[in-house]
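Colleague: Prediction below, plus the sequence it came from.
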Amino acid sequence: MAARDGSRVLASPLRSLPALGQSRSMFIQTETTPNDDSLKFIPGVPVMTNNGTAEFTEAKSSIGSPLALRLFGIDDVRSVFYGPDFVTVSKQEDSQWNVLKPEIYSILMEHFSSQAPLFRDAAAQEAAGPQDTKILDTDSEIVAMVKELLDTRIRPAIMEDGGDIEYRGFDENTGLVKLKLKGSCRGCSSSSVTLKSGIERMLKHYIPEVQTVEQVLDQEEEIALDAFSDFEKRLEEKEKDNEKNKKQDLSQYMSL
């Protein structure tokens, strides 16, 4: 579970609550996540209804949500994720949170204090938050069990860290469960540990038919992963060349 960093910002009072006859001030808290480039912002009011989630990885995909679109207007914001009671914002690796947070706070406080809708319409909300773990009449007993475990045991734990998982399918011949990591889990260095040590172990424990869990990557994630692998290979080759040159220099020195 992520630890709160104690950051709190006092915004303008929310609208008066008719039932109480008084106004309430908004406090936005932040929580760190396992991903240094993602922060979890907690406005103290519901964000997504029905325990749903929604993710936007570019400004074009956020047109249906005015809040996400405004957040993408901040330089170096890479993605926006809505949870039941939080908003996770992810930044570019080379940017600094102390530069981005004030503007993020301002946009979040303005939105939630005005009680503006999160989406332009119901169609936009449905498009942003797929009901991937909804049990269908066509699901097999195994698939239904996988979805139930994901929804009731695994998803709540991952949301504590500002992320989520999306069910992408189950191969009953191989026992392979396909999942997509979202929010702060996207691109996190510990995501493979989360998949294998956490999710896979729990699914295999309760459902013997499950043999392994595999992460599904978007095209942009695959490109980034390939680029990182190429970079690591180049570094390794450079280190080998340097070591070889050192040995040659030493050999020449000893022959003098």
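Modeller: Sure, I can see it.

Colleague: Going by C-alpha atoms from here, please, whenever you check contacts or count neighbours.
Modeller: Fine.

Colleague: for this protein, what spans make up the helices?
Modeller: 66-71, 97-114, 122-128, 141-149, 155-159, 191-193, 201-206, 219-255 (DSSP state H).

Colleague: ok, for G73, nearest residue in space, not its chain neighbours?
Modeller: A59 (8.0 Å; Cα to Cα, 6 or more residues apart in numbering).

Colleague: What's the local residue count around the one you found?
Modeller: A59 has 18 neighbours, counted by other Cα atoms under 10 Å.

Colleague: How about A68?
Modeller: Using other Cα under 10 Å, A68 is surrounded by 27 other residues.

Colleague: which ones are touching it?
Modeller: A68 sits next to 56, 59, 62, 80 when contact means Cα atoms under 8 Å, 6 or more residues apart in numbering.

Colleague: Below is an additional structure, to be compared with the one above:
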Amino acid sequence: MFIETETTPNPATLKFLPGRQVMPSGTREFTDPDAAEVSPLASALFSLGDVTGVFFGSDFVSVSVAPGVQWADLKPQVVAILLDHFVSGAPLFTGGDAGDIAVPAEDADMGDDPADADVVAQIRELIETRVRPAVAGDGGDIIYRGFREGVVFLTMQGACAGCPSSTQTLKHGIEGLLKHYVPEVTEVRAA
């Protein structure tokens, strides 16, 4: 088995591609060792000590490290853990499949006004078809949180969370796209 790596716009995060499916559906982010206890793979990565975040995408794992950590030192250790996990066929989660453990992104919505249903549907469609694939290419994900009074609330995950260019991505990329196709959108904010 060969695991490819890709850089991301976030210098603290690398994207690892095992050449097979990681998550059967959805995504999952771990921001601390306690949250990672439900995943043997995420726990093993956090056990390296310098890991500050693990993100599972459909066919990749993004790993974020603490400031000042050199990827040249840590990358071989991360690859070894990933190889061990995928070659052994170990489960990604303990106690059931990912659907039993992962919290669906919709559960965190802000409760959109039913009067905005058509606008929200347009926003969600654009995020799903245009934004999410681009963000996944950078090792992350974007989660819709709500729409209120012209403002779209989104959460960046994985490599995109904490990325120096995430504000630019939200403000100039996603906001511009949504404003262009959905005139009711006046602003995009991080949630």
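Modeller: Yes, it's here. From a predicted model like this one, the values you see are computed outputs, not experimental measurements.

Colleague: TM-score for these two?
Modeller: Here the TM-score for the pair of chains, by TM-score structural alignment, normalised by the length of structure 2, is 0.91; 186 aligned residues with a Cα RMSD of 2.0 Å.

Colleague: hang on, the earlier thing: what sits against the residue nearest to G73 of structure 1?
Modeller: By Cα under 8 Å, 6+ apart, the residues touching A59 of structure 1 are 68-69, 72-73.

Colleague: between the residues you listed, which is nearest F119 of structure 1?
Modeller: Relative to F119 of structure 1, the closest of these is A68; by Cα to Cα it sits at 9.2 Å.

Colleague: what do we get in structure 2 for the closest one?
Modeller: Under the alignment (TM-score structural alignment), A68 of structure 1 pairs with A42 of structure 2.

Colleague: Aligned counterpart of T186 of structure 2 in structure 1, please.
Modeller: Residue pairing (TM-score structural alignment): T186 of structure 2 is matched to Q211 of structure 1.

Colleague: show me the contacts for the most centrally placed residue in structure 1.
Modeller: For structure 1, the residue nearest the mean C-alpha position is G183 (1.3 Å; Cα atoms, centre = their mean). Residues in contact with G183 of structure 1 (Cα under 8 Å, 6+ apart) are 38, 55, 79-81, 88-90, 162-164.

Colleague: Could you rerun that using 6 Å?
Modeller: 81, 163 (Cα atoms under 6 Å, 6 or more residues apart in numbering).

Colleague: Identify the residue of structure 2 aligned to it.
Modeller: So G183 of structure 1 corresponds to G158, using TM-score structural alignment.

Colleague: Just the buried ones from the contacts of A59 of structure 1?
Modeller: Neighbour-count burial (16 or more other Cα atoms under 10 Å) applied to the contacts of A59 of structure 1 gives 68-69, 72.

Colleague: number of nearby residues for the residue in structure 1 that V119 of structure 2 lines up against?
Modeller: The alignment partner of V119 of structure 2 in structure 1, by TM-score structural alignment, is I142. Residues contacting I142 of structure 1 under the criterion other Cα under 10 Å number 16.

Colleague: Then the one 3 residues further on?
Modeller: Taking other Cα under 10 Å as the criterion, the count of residues near M145 of structure 1 is 16.

Colleague: now the residue lying closest to it once chain neighbours are set aside: how far from G175 of structure 1?
Modeller: Nearest non-adjacent residue to M145 of structure 1, counting by Cα to Cα, 6+ apart: I207, 7.6 Å away. According to Cα to Cα, to the nearest Å, I207 of structure 1 stands 10 Å off from G175 of structure 1.

Colleague: With R4 of structure 1 instead?
Modeller: In this structure, R4 of structure 1 and G175 of structure 1 are 38 Å apart, going by Cα to Cα.

Colleague: Between the two, which has more neighbouring residues?
Modeller: Of the pair R4 of structure 1 and G175, G175 is the one with more neighbours under other Cα under 10 Å, namely 17 against 12.

Colleague: contacting residues around that one?
Modeller: G175 of structure 1 neighbours (Cα under 6 Å, 6+ apart): 209-211.

Colleague: which of those residues has the most neighbours?
Modeller: Highest neighbour count within the contacts of G175 of structure 1: V210, with 24 neighbours (other Cα under 10 Å).

Colleague: my guess is it contacts E200, does it?
Modeller: No - in this structure, V210 of structure 1 is not within contact of E200 by Cα atoms under 6 Å, at 8.2 Å.

Colleague: picking that back up, and the contacts of A68 of structure 1, which of them are in strands?
Modeller: Under the assignment DSSP state E, those contribute 56, 80 to strands.

Colleague: which residue lines up with L83 of structure 2 in structure 1?
Modeller: Aligning on TM-score structural alignment places L83 of structure 2 opposite M109 in structure 1.

Colleague: can you pull the contacts of that match?
Modeller: Counting by Cα under 6 Å, 6+ apart, M109 of structure 1 touches no other residue.

Colleague: Please report the distance of it from L39 of structure 1.
Modeller: 16 Å.

Colleague: Tell me which residues touch A36 of structure 2, please.
Modeller: 30, 42-43.

Colleague: how near is it to L92 of structure 2?
Modeller: 11 Å.

Colleague: Same question for D59 of structure 2.
Modeller: With distances taken as Cα to Cα, D59 of structure 2 is found 13 Å from L92 of structure 2.
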